[in-house]
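pasting the sequence and the predicted coordinates here, then a few questions.
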Amino acid sequence: MEFQYENSFDVKEKINQSKIAILPVGAVEAHGPHLPLGTDNFLAERLSHKLAERTKAFILPTLPYGQVWSLRNFPGSINIKNNSMIAFLVDIGESLYKQGFKTFVMVNGHLGNQTALKEAARVLYESCPEMRVIYFFYPGMNNAAAEVREKSSTHNTYFHACEIETSFMLYLAPELVNMEKALTDIPTIPQHADFTPTPWEDFTETAVLGDASLATKQKGEHIINTALENMVKIMEDLK
């Protein structure tokens, strides 16, 4: 159920029947020449639809901007500060709480947003004590990715416009991928990047962290379905 298409006369009863709201959270940033700037939005939206089908939840309109500090200087990137995101998410959560929702799920398509989502959830824990707040970023994906990837990751946390994320797109939004432009860029990410602010232009000119040409729909389907199963289980465990 897409929340924005409901009307005020009918929605109250539908909320009473569901009480679960899913918010796709994405970003606008560089993803190489083969993926669109809104890749994280499309992934969050389409994964949210799959989750909503399994949980009979409402899908809220996407929050389409995120914290993209590391890539803010690349053409097309639009950066939102963490504090701005936290305030926005808290306002949405508190509004949902007043409307009667009992579960607020944020489905994140961009790793850089995770700090803001966690902090917003902590604020809502205090202000909305009877509402469960969950923030997801592909739970269980690391093990699933290890099962299908052909090249090792360039970083123990980052994955971006690479074999893995491009595979996600080939499964969830294939019409938006141009594999003819998929390239290989395996940068050496300095160790200090984990301990001090480091703009990505310091180590990549493309914003691709790996071999995007190795991406396949089958790899994306395996990882996404693993994450989806974990999301559903976590939600059921928290009822």
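Looks like it arrived, so ask away.

drop to CA atoms for contacts and neighbour counts, all remaining ones
Will do.

give me the buried positions along the helix ranked longest in the chain.
Secondary structure of the chain per DSSP state H: the longest helix is helix 217-237. Residues 217, 219-228, 230-231 are the ones in helix 217-237 that count as buried (16 or more other Cα atoms under 10 Å).

the strands in the protein, which residues?
Applying DSSP state E to the chain gives strands spanning 20-25, 58-59, 103-108, 132-136, 184-185, 210-211.

right, and those - which one's nearest residue 173?
strand 20-25 (15.0 Å; Cα to Cα).

which other helices and strands contact the closest one?
For strand 20-25, the elements it packs on are helix 39-55, strand 58-59, strand 103-108, judged by 3 or more Cα pairs under 8 Å, 6 or more residues apart in numbering; DSSP states H and E.

I would like the residues contacting stretch 207-224, please.
By Cα atoms under 8 Å, 6 or more residues apart in numbering, the surrounding residues in contact with stretch 207-224 are 30-32, 47, 71, 138, 141, 144-145, 148-151, 153-154, 159-172, 179, 182-187, 200-201.

want to compare, so here's the second one:
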Amino acid sequence: MKWLELTSVDLERAREETQGVAMIPAGSLERHGPHLPLGTDTLSVQAVADRVEQLEAVVVLPVLPYTHVPPCVFHPGAIHIKQKILLDFVTNICDEVYRNGFEKIAILHGHGGNVPLQQAILPHMLEERKPYALYSIGLGGDPELRKRIMESPFDGHAGEGETSSILHLRPDLVKMERIQGVRFDPAEELDVAPATTAVDWICRWNEMAVGEPDKATAEKGRLMLESRAQQVAETLRKIKRDTALLERMRQRRAMRF
């Protein structure tokens, strides 16, 4: 069930049918190599969410395309939201979802760069003594499936996997002619290990593509989409059964300090 498509009356019924569980998909707008659309993460996470709602009752909010992409600002097309602003914004959304009667909220992350948001928002909810439970879910999928179908020796951002996903979802947006016979290897631009910096990743992968995306196929994308959706649906079932997190949140609210 999509929040966007429900009437006000239907939302109350949906709350009962989903046992008070809502999900917020979060993507990004950023470069994905020279061949994939800026909205690759957003398109992928929306597709997974659409499939998940066919497998398990959940109310899915509109996808959040604007997130945390600080290393990506060196290329055209990135829309980066500062972490504090994003934290406040997502918290505000969760507060409103709870006000509408949903006690369990899951954020479905389609963008690896949202890890800082995940690391910040989960303890933030505890500190703020929120009366609801927040869960963070990655796209994941079956690692054994990936081993079986992937041909590249290594894969990652805008690589064989993500390219396969978009070939399945929106083949009209993929510029395969730009990557034929191309392998994206890491650069050695920054050599300060074991120290880390804010630009480690972009210095290693300036094209923002990893591995051999020309080995991608739409069928691989279809298989990964189904695997991811099945895993997320099973995670939602666990969330529905869970009582520990809400109980801990209630305990925290009852504390004086």
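Great, that's in hand. On a predicted model such as this, the values are computed, not experimentally measured, just so you know.

hang on, the earlier thing: of all the strands of structure 1, which lies closest to residue 41 of structure 1?
Comparing the strands of structure 1 against residue 41 of structure 1 with Cα to Cα, the closest turns out to be strand 20-25 (6.7 Å).

what do we get in structure 2 for residue 172 of structure 1?
By TM-score structural alignment, residue 172 of structure 1 lines up with residue 169 in structure 2.

distance to residue 6 of structure 1 added to the helices and strands packed on strand 20-25 of structure 1, as JSON lines?
Formatted as JSON lines, those follow (distance: least, Cα to Cα, whole Å):
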{"stretch": "helix 39-55", "distance to residue 6 of structure 1": "15"}
{"stretch": "strand 58-59", "distance to residue 6 of structure 1": "10"}
{"stretch": "strand 103-108", "distance to residue 6 of structure 1": "18"}
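
okay if I get these as a markdown table plus mean neighbour count?
Converted to a markdown table, those look like this (neighbours: other Cα atoms under 10 Å):
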| stretch | mean neighbour count |
| --- | --- |
| helix 39-55 | 21 |
| strand 58-59 | 24 |
| strand 103-108 | 25 |
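
ok, which of the ones you listed comes nearest residue 25 of structure 1?
strand 103-108 (4.8 Å).

which other helices and strands does that closest one contact?
Here strand 103-108 of structure 1 touches strand 20-25, helix 39-55, strand 132-136, going by 3+ Cα pairs under 8 Å, 6+ apart.

middle-most residue in structure 1, spatially?
residue 109 (1.3 Å; Cα atoms, centre = their mean).

quick one: that one and residue 137 touch, right?
Yes. Applying Cα atoms under 8 Å, one finds residue 109 of structure 1 in contact with residue 137, separated by 6.7 Å.

before we move on, back to that, contacts only, for the residue nearest to the centre of structure 1.
Applying Cα under 8 Å, 6+ apart to residue 109 of structure 1 gives the contacts 24, 25, 26, 27, 40, 41, 43, 44, 137.

quick check, nearest of those residues to residue 86 of structure 1?
Distances from residue 86 of structure 1 to these, taken by Cα to Cα, are shortest for residue 25, at 11.9 Å.

can you get me a residue count around that closest one?
Around residue 25 of structure 1 there are 30 other residues, counting by other Cα atoms under 10 Å.

among the helices and strands packed on strand 20-25 of structure 1, which is nearest residue 236 of structure 1?
Of all these, it is helix 39-55 that lies closest to residue 236 of structure 1, at 8.9 Å by Cα to Cα.

that closest one: how far from the chain's middle?
On the basis of Cα atoms, centre = their mean, to the nearest Å, the separation between the geometric centre of helix 39-55 of structure 1 and that of its chain is 9 Å.

so what touches that helix?
With Cα under 8 Å, 6+ apart, helix 39-55 of structure 1 has contacts from 1, 22-28, 31, 57-59, 62-64, 107-110, 168-169, 172-173, 224, 228, 231-232.

ok, which stretches of the stretch 101-250 of structure 2 are helices?
115-127, 143-149, 160-169, 200-204, 218-241, 244-254 (DSSP state H, counting those that start in this stretch).
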